[in-house]
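S.K.: coordinates only, sequence not included:
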């Protein structure tokens, strides 16, 4: 393909319908066909993010999903692929990142004036990508028919209209009501938006696809649009997920006997929970996400992950008695790991003099398991550090406002160690196989469990295999020729549901 870049928008009937998965799959499938393809999401709302090189050579931040989609596309991740990132700090307010850098805060009701600047940033970024790639596969956000937000939308149909993109809508059959969701999503759109909706994809189907035949035919007749494919349900497609809804998809084999049990505290504002994806790949671990103290009693390892609201989540931790349970776990000589916000919670105190997380001057005592203090500053740290830990090379990425001051204890990559309690400000360190293996071997020795079994799974190879699996699925179960025709020719002339079809 040559000339001006083509594009496609992958929208969904709801959050976690499979937009990110389908976008990743299409990126890898097109890349394998020799097409220069890039992913794009105008606005992502997620606390899972990744550091990439910025235009000025400094670190910049994009949604984790777009970083993975860039890997799927075999393209270099960059800020244009996710120009606007909203990181929820509460139910009503989000921190805004534009082209990789902090931009300000946005309240739930602030649409017109504030979002106009965000829309301009998104449209400029898309045009930039389209000038440099053959195809740009765009991902929508939430549900395609969020009619309460349509007036100022620049992520779903607003983006499709502005860029003249054909739209494919993905529905999740596993949650039920997929035909109603697909039909209803189309019916709620105005005629000009409907004209760009060019087909449907059904995701997460279990069973004999022939049983869907009557429904697929009826949906095609009623809407005038084809179902381009039915993707089967597959285990373990959650790797690198950005959506907290996908935490429930992290399944384990109930018949397996784990060497170690890992309890990950599921904080209300959990961020970068992809840090534990590498643990979930270890065949001799059982990893559970927990919200109350009882499972900690039988756990060998407790992980406190990152959070977008360290002080608020620390209050939540105490309100549920998890602070006492974690301290007791450490007192028994069992392993505790805190990552970023979790590391800060393990320290002696947290200070927020400038009000980065809320009211200025807030202070809270930490759990006191590590001799460190945290001070929040307005300037955000965005880095890709590397070094050595536990005798092996290790790296990661840093995304935080809190600066830690470490006291007594052993140095640990990005933080501090005191016996069996570890704290690091580096996300992604467990993706390094040798380092993960060394840390788990130490945890096994502490627990009196069998060692020599960890770090054998290659995390990067597992991710690549997953991306190729996704491409295989769309090549087999999706009409890729029809998808590429949409990319080449745009949306065909199609009827609306307000008229003769009603």
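M.R.: Thanks, I have it. Here the structure is a predicted model, which means the values were calculated and not measured.

S.K.: when you work out contacts or count neighbours from here on, use the C-alpha atoms and nothing else.
M.R.: Will do.

S.K.: which element, helix or strand, includes residue 258?
M.R.: Per DSSP states H and E: residue 258 is located in neither a helix nor a strand.

S.K.: surely it meets residue 285?
M.R.: Yes - in terms of Cα atoms under 8 Å, residue 258 counts as a neighbour of residue 285; the distance is 5.1 Å.

S.K.: grab the longest strand from the protein for me.
M.R.: As assigned by DSSP state E, the longest strand anywhere in the chain is strand 372-383.

S.K.: may I see the buried residues of stretch 279-293?
M.R.: Within stretch 279-293, the residues scored as buried using 16 or more other Cα atoms under 10 Å are 279-291, 293.

S.K.: between those, which is closest to residue 381?
M.R.: residue 279 (25.7 Å; Cα to Cα).

S.K.: out of the buried residues of stretch 279-293, which sit inside strands?
M.R.: Reading strands off these with DSSP E, I get 285, 286, 287, 288, 289, 290.

S.K.: which among the residues you listed gets closest to residue 398?
M.R.: Looking across these and measuring by Cα to Cα, the closest to residue 398 is residue 289, at 23.1 Å.

S.K.: wait, that closest one sits on residue 268?
M.R.: No - using Cα under 8 Å, residue 289 is not in contact with residue 268; the gap is 11.8 Å.

S.K.: before we move on, the earlier item: and the ones in strands among the buried residues of stretch 279-293, which two are furthest apart?
M.R.: So, those by Cα to Cα: farthest apart are 285 and 290, at 15.4 Å.

S.K.: mind jotting down where the helices sit in the stretch 301-450 of the chain?
M.R.: 310-319, 322-331, 341-346, 433-447 (DSSP state H, counting those that start in this stretch).

S.K.: next, format those helices as JSON lines and append mean neighbour count and distance to residue 90.
M.R.: Shown next, in JSON lines, are the helices of the stretch 301-450 of the chain (neighbours: other Cα atoms under 10 Å; distance: least, Cα to Cα, whole Å):
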{"stretch": "helix 310-319", "mean neighbour count": "19", "distance to residue 90": "9"}
{"stretch": "helix 322-331", "mean neighbour count": "18", "distance to residue 90": "21"}
{"stretch": "helix 341-346", "mean neighbour count": "30", "distance to residue 90": "16"}
{"stretch": "helix 433-447", "mean neighbour count": "20", "distance to residue 90": "32"}
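
S.K.: second structure follows, compare the two:
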């Protein structure tokens, strides 16, 4: 096999990320060497590769689905929003500056096409197949001229396009037709057909509509994927605890102890890498919820202040909503608080920021003896260490440099009483450490909670990836998909007026 496919969507959150991962896992199980690819990703959920490159977490998850090591080649352009109008541009895993949306789409984006095509060609030279994920919708005709992630990359690579639609939202037939009709004739030539996602009910009731869609567009539907709970693993920025639904439906045993642990995650502005709490949600007897009001912390056994792309803004938000005072009361009462990355920084005494917010000197919450200075160079690392007597692996993505002036050492951060802070994302995925940490939380909270001795977060993630592969294998026309990947879009696909200008 040699070829590829672009998985596009009628909208954002149509299911492109999970469909791409499912196709990667299905092909891998067939013995095909496959790699994922997304030319340009906009997300605050990112990951650090072994070579120290920052890429979207969705592409790291897709690489795991393909059973290959994630690489910057798989996501050469990552945009990390810092406001409604500007983003940090990460190119080939390294930040190259801030840019407004107008500035980016006004010229910089088109100049990156050679870079992303080069990355794609390098992957094609190393793998049997490359499964690309689009962004948003390919029918965003206002952005088509500078597009490098949807039809722009499909045209450059001559890849067939599979358009995914979320039928659970409604209007999927109109979305399929409209998406195709808005494309230029040259773009339409590559749209091979459609994939229905999140269908509930009897597929036979859908078939007349699929036949009519084929008659209207000349394009077939390659499968109807049923609705499944708990399949939103490591997507871009959807606010969900990804494995929670899956754990409920799995064979994981009920809580070992008599109590459950209640975890409240402060939903700070520009929240990043909130996937850190997925490992907590995977534990039997741990309930995780996102909160934005002080009263929602009252019954929490653990409060997590997660990462953020706007540390000073998050600090202001915590104060405005009374959450800062609630966190201070918890610390005084010896009730557990965990700050991760930006959340760690806000728990400190002082922040000096001339880089991210340019706010200068700002007082932190003063719960940890830490002073933070923002450096222009971003720290990107994959540290390994020890905490609570257990081995811990993590990854770091931050501009803030922390100077720790006291407390007990904790994963290059510190602990004072029951307030913990670290820059390490992903540390809770280390099973033995997570169990020891939860036992500490339960003790401090006065809960009769006992962590399950055999919960393996990595195994649960693999189980999810296998479920995605099963969805493709069982509910898509896999022979037809293989034909697309090997041979490209069928010749002679009809043009649907009106079409958008090239």
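M.R.: That came through fine. All of these numbers come straight from a predicted model, not from anything done at the bench.

S.K.: if we can go back for a sec, the longest strand of structure 1 against structure 2, how far on average?
M.R.: The superposed strand 372-383 of structure 1 is, by mean Cα distance after the TM-score superposition for structure 1, a mean 0.6 Å from where its aligned residues fall in structure 2.

S.K.: so where in structure 2 does that strand end up aligned?
M.R.: Aligned by TM-score structural alignment, strand 372-383 of structure 1 corresponds to residues 370-381 of structure 2.

S.K.: check which residues of that stretch are buried.
M.R.: So stretch 370-381 of structure 2, judged by 16+ other Cα under 10 Å, has buried residues 370, 371, 372, 373, 374, 375, 380, 381.

S.K.: what about the fourth one, distance to residue 312 of structure 2?
M.R.: Distance check for residue 373 of structure 2 against residue 312 of structure 2: by Cα to Cα, to the nearest Å, it reads 12 Å.

S.K.: returning to what we had before: elements contacting the longest strand of structure 1?
M.R.: Applying 3 or more Cα pairs under 8 Å, 6 or more residues apart in numbering; DSSP states H and E, one finds that strand 372-383 of structure 1 makes contact with strand 59-63, helix 341-346, strand 349-352, strand 398-406.

S.K.: closest one to residue 229 of structure 1 among these?
M.R.: Here strand 59-63 is closest among these (Cα to Cα), at 27.3 Å.

S.K.: so that closest one versus strand 398-406, what angle?
M.R.: 120 degrees (axes from the mean of the first three to the mean of the last three Cα atoms, to 10 degrees).

S.K.: so what's residue 418 of structure 2 up against?
M.R.: For residue 418 of structure 2, the contacting residues are 331, 334, 335, 336, 337, 444, by Cα atoms under 8 Å, 6 or more residues apart in numbering.

S.K.: same question, residue 40 of structure 2
M.R.: Residue 40 of structure 2 touches 75, 76, 77, 78, 79, 135, 148, 149, counting by Cα under 8 Å, 6+ apart.

S.K.: can you do 6 Å?
M.R.: 77, 78, 149 (Cα atoms under 6 Å, 6 or more residues apart in numbering).

S.K.: tell me which of the residues you listed fall in strands.
M.R.: 77, 78.

S.K.: for residue 42 of structure 2, state which of the contacts of residue 40 of structure 2 is nearest.
M.R.: Of the contacts of residue 40 of structure 2, the one sitting nearest to residue 42 of structure 2 (Cα to Cα) turns out to be residue 78, at 5.8 Å.

S.K.: quick check, residue 31 of structure 1 in contact with residue 73.
M.R.: Yes - using Cα atoms under 6 Å, residue 31 of structure 1 makes contact with residue 73 at a distance of 5.5 Å.

S.K.: quick one, which of those two is more surrounded?
M.R.: residue 73 (28 against 19; other Cα atoms under 10 Å).

S.K.: that one matches what in structure 2?
M.R.: With TM-score structural alignment as the criterion, residue 73 of structure 1 pairs with residue 66.

S.K.: does that match touch residue 26 like I think?
M.R.: No - in this structure, residue 66 of structure 2 is not within contact of residue 26 by Cα under 6 Å, at 8.5 Å.

S.K.: before we move on, back to that, closest to residue 317 of structure 2 out of the buried residues of stretch 370-381 of structure 2?
M.R.: The closest of the buried residues of stretch 370-381 of structure 2, once distances to residue 317 of structure 2 are taken by Cα to Cα, is residue 372, at 18.5 Å.

S.K.: ok, that closest one to residue 387 of structure 2 distance?
M.R.: 22 Å.

S.K.: just residue 183 of structure 2 next, same as before
M.R.: 54 Å.

S.K.: and the helix or strand harbouring residue 264 of structure 1 against structure 2, how far off on average?
M.R.: Assigned by DSSP H and E, residue 264 of structure 1 belongs to strand 260-265. Comparison of strand 260-265 of structure 1 with structure 2 after fitting gives an average deviation of 0.6 Å (mean Cα distance after the TM-score superposition for structure 1).
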